[in-house]
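[1] please work out how this folds:
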Amino acid sequence: MAAAAGEEVKVPRIKLGSQGLEVSAQGLGCMGMSAFYGPPKPEPDMIKLIHYAIDRGITHFDTAEMYGPYTNEILVGKALKGGIQEKVEIATKFGVRFVDGKREVCGDPAYVRAACEGSLKRLGVDCIDLYYQHRIDTRLPIEITIGELKKLVEEGKIKYIGLSEASASTIRRAHAVHPITAVQLEWSLWTRDVEEEIIPTCRELGIGIVAYSPLGRGFFSSGAKLMENLADGDFRKFLPRLQPENVEHNKSLFERVNDIASRKGCTPSQLALAWVHHQGSDVCPIPGTTKIENLKENIGALSVKLLAEDLAELECLASSGVKGDRYGSGTATWQNSDTPPLSTWKSA
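    The predicted structure is shown next:
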């Protein structure tokens, strides 16, 4: 059963990866405050939300250069100024930039360095706690990009290196150049592909797992009704899983989750988030929200205890399948993130 309304659950801390990083067991994804989920939200409200999260024990804040672009990092920097930065872990990302109005994945060393300098300035910090490659540049050997990140670690500009949406082979090759602390990936009751190869690879190498969209882009909060309340410009309107031809099939998954949640005395979103938390002590989900009430609900998921039979039931329904891909065609993801061999690159 989840914590009662008003009951203050404090978010505990976990070790993320095996290089020494510690974070709150649940983080806060900040993207939706500034980008992709409709118009940017009022800055004072978002700063208040971030401060509330800190009061409840959340110290792991996730942003990226491309969120805005740039505006989300500026917002997070404002919210954490005045010495607060020293008490939290800021994770940001490079690797997706806009060139002539078009989105481009890039891992070039010169860009990596320039992007890092830009993020440091916008966040108002001297060192980034966790710096991810947001998407993998499949034109460039991963060793080239990680080599530049290694230099940034040595220079004290970043503490830990992460990858986002990377294939297992890319993770292995990157880790051989410099230890990877965390891999960020989409993992939820309806996104399970990563369990086949990527999760085992991370665990073999001692790499922490950061799960984004653990609530299925909000689907496990309200089911098919989600689509009725999306603002203009919200990119979820275009996601294959949320298209009319797929929602009818997928809403049955939400209904079954809702039934189990009712028996457990929690909300469906708390159950879905609790499932992610129960996947291991090396997993840190980073649900995003722009509302304090939703943040309270997300934190309450930490008090939902799932028994073996609960997990088995959820496993059974999750295995029944979801209709529609995660993204539309052409989006670079872990599924195609292998890069050229370094030996080939050197001889070119």
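[2] use CA for all of it now, contacts and neighbours both
    Fine.
[3] buried residues in the longest helix along the chain, which are they?
    The longest helix of the chain (DSSP state H) is helix 244-264. Of all the residues in helix 244-264, those buried under the rule 16 or more other Cα atoms under 10 Å are 247, 250-251, 253-258, 260-261, 264.
[4] can you tell me how far residue 94 is from residue 143?
    Computed as Cα to Cα, to the nearest Å, the residue 94 to residue 143 distance reads 16 Å.
[5] number of nearby residues for residue 347?
    Residue 347 has 6 neighbouring residues, counting by other Cα atoms under 10 Å.
[6] to check against the first, give me the structure of this:
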Amino acid sequence: MKLIVTGGAGFIGSAVVRLAVARGHEVVNLDALTYAACLENVASVADSPLYSFEQADIRDRAALDRILATHQPGAIMHLAAESHVDRSIDGPGDFIETNITGTYNLLEAARAYWVGQGKPEGFRFHHISTDEVFGSLGDTGQFTEDTPYDPRSPYSASKAASDHLVRAWAETYGLPVVLTNCSNNYGPYHFPEKLVPVVILRALAGQPIPVYGEGLNVRDWLYVEDHADALLTVLERGQLGRSYNIGGENEASNIDLVHKICAILDDKRPGPGAYADQITFVADRPGHDLRYAIDPTRMREELNWRPSVTLDQGLERTVQWYLDNEPWWRALQDRHGVGERLGTKA
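    Alright, predicted model coming up:
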């Protein structure tokens, strides 16, 4: 299959690109190369005859039309998005423009291309979203594909809006779509402003490891390479018009996650003291959702897919990757806002 992957130089998008090329798909990586993108993420496949790159912004309709006409893909996997909740609190405009207007432009470009090609039966528009659109859970329960939307941050609201647009284009225009909503990802190439790499890099630097509130917020943690496998599974075998929740089946509170990472670092790179001694509780993020958890029944029963990596395995692999790839993360730490406390302007 020939794929266009939007956001293919980002964290999740690059994992999809690497895996798709490894499986023999022809991949066009469409990325605007904003602050969180890094072409080093796809360096391992950059010389493959199956890989090509187009620098373009999904807000640029003319560029999208040109790229679709040039490459004539059999599917679009839409991952390009502004995704950091704290940044959305400080500057929601970028999230509205990219996640909503950008998705609209891509849908219209895809629809025009699909119609122009004679509405080929095998074409797919796969929209990748987040479990944050469902809001916050209490101590029990899980998100299913039928959970009502209840977004609570500018980021999750913009992603919820994009989900609604994709469903509307399927219902109104017949565009062949599938949707997925994932839980928190982690793993190699994770941009240094997100929780897991922040903990690793602050610990190694001997700096305070910030934990919001009391660290009791719970997430379902999904290893990024498992997620890439699930996304290709949905693209190839998912039912048109259907959504699929993808989870890691690995719930953990933030404070427990931080302690796990510190313990792995204690073993792999012992310091003068226990890394957990660097944990520092800081003021919580505005509107911080208490708990997310995914019910993975549909993925398991319809598509026979389950995650293969446990949280302990994935964290060990992730910590080792950061220890082995210092030049990668050093180069990103000077980018705009990385290392600063964000999300306080509310």
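[7] any idea what the TM-score is?
    Remark: TM-score between the superposed chains equals 0.33 [TM-score structural alignment, normalised by the length of the second structure]; 173 aligned residues with a Cα RMSD of 5.8 Å.
[8] of residue 94 and residue 143 of the first structure, which one has the most company?
    residue 94 (27 against 20).
[9] any idea how far the more buried one is from residue 119 of the first structure?
    Applying Cα to Cα to residue 94 of the first structure and residue 119 of the first structure gives a distance of 9 Å.
[10] follow-up on the earlier one: and the longest helix of the first structure, what other elements does it pack with?
    helix 268-277, helix 308-318 (3 or more Cα pairs under 8 Å, 6 or more residues apart in numbering; DSSP states H and E).
[11] run the angle between the longest one and helix 268-277 for me.
    Between the axes of helix 308-318 of the first structure and helix 268-277, defined by axes from the mean of the first three to the mean of the last three Cα atoms, to 10 degrees, the angle is 100 degrees.
[12] in terms of secondary structure, what does helix 308-318 of the first structure contact?
    helix 244-264.
[13] ranges for the helices of the second structure?
    So, for the second structure - with DSSP H - the helices run 11-22, 61-71, 85-90, 92-95, 103-116, 154-173, 195-205, 224-237, 254-268, 297-303, 311-324, 326-332.
[14] coming back round to it: possible to save the buried residues of helix 244-264 of the first structure as JSON lines with distance to residue 131 of the first structure?
    Formatted as JSON lines, the buried residues of helix 244-264 of the first structure follow (distance: Cα to Cα, whole Å):
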{"residue": "247", "distance to residue 131 of the first structure": "35"}
{"residue": "250", "distance to residue 131 of the first structure": "34"}
{"residue": "251", "distance to residue 131 of the first structure": "36"}
{"residue": "253", "distance to residue 131 of the first structure": "35"}
{"residue": "254", "distance to residue 131 of the first structure": "34"}
{"residue": "255", "distance to residue 131 of the first structure": "38"}
{"residue": "256", "distance to residue 131 of the first structure": "38"}
{"residue": "257", "distance to residue 131 of the first structure": "34"}
{"residue": "258", "distance to residue 131 of the first structure": "36"}
{"residue": "260", "distance to residue 131 of the first structure": "37"}
{"residue": "261", "distance to residue 131 of the first structure": "36"}
{"residue": "264", "distance to residue 131 of the first structure": "37"}
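[15] closest one of those to residue 50 of the first structure?
    Nearest to residue 50 of the first structure among the buried residues of helix 244-264 of the first structure, counting by Cα to Cα, is residue 261 at 27.6 Å.
[16] residue 248 of the first structure versus the closest one, what's the distance?
    Going from residue 261 of the first structure to residue 248 of the first structure by Cα to Cα gives 21 Å.
[17] could you do residue 60 of the first structure as well?
    When residue 60 of the first structure is compared with residue 248 of the first structure (using Cα to Cα), they lie 35 Å apart.
[18] ok, and which of the helices and strands packed on helix 244-264 of the first structure has the densest surroundings?
    helix 268-277 (a mean of 25; mean count of other Cα atoms under 10 Å).
[19] still on that earlier bit, I'd like the helices and strands packed on helix 244-264 of the first structure laid out as a markdown table, including distance to residue 113 of the first structure.
    Formatted as a markdown table, those follow (distance: least, Cα to Cα, whole Å):
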| stretch | distance to residue 113 of the first structure |
| --- | --- |
| helix 268-277 | 34 |
| helix 308-318 | 41 |
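[20] for residue 22 of the first structure, which of these is the nearest?
    Comparing those by Cα to Cα, helix 268-277 comes nearest, at 16.0 Å.
[21] just the angle between the closest one and helix 244-264, please?
    Following the same axes, to 10 degrees, one obtains 80 degrees for the angle between helix 268-277 of the first structure and helix 244-264.
[22] the following helix or strand past helix 268-277 of the first structure packs against which elements?
    On the C-terminal side of helix 268-277 of the first structure, the closest following helix or strand by DSSP states H and E is strand 283-285. If you count contacts as 3+ Cα pairs under 8 Å, 6+ apart, strand 283-285 of the first structure packs onto strand 208-212, helix 268-277.
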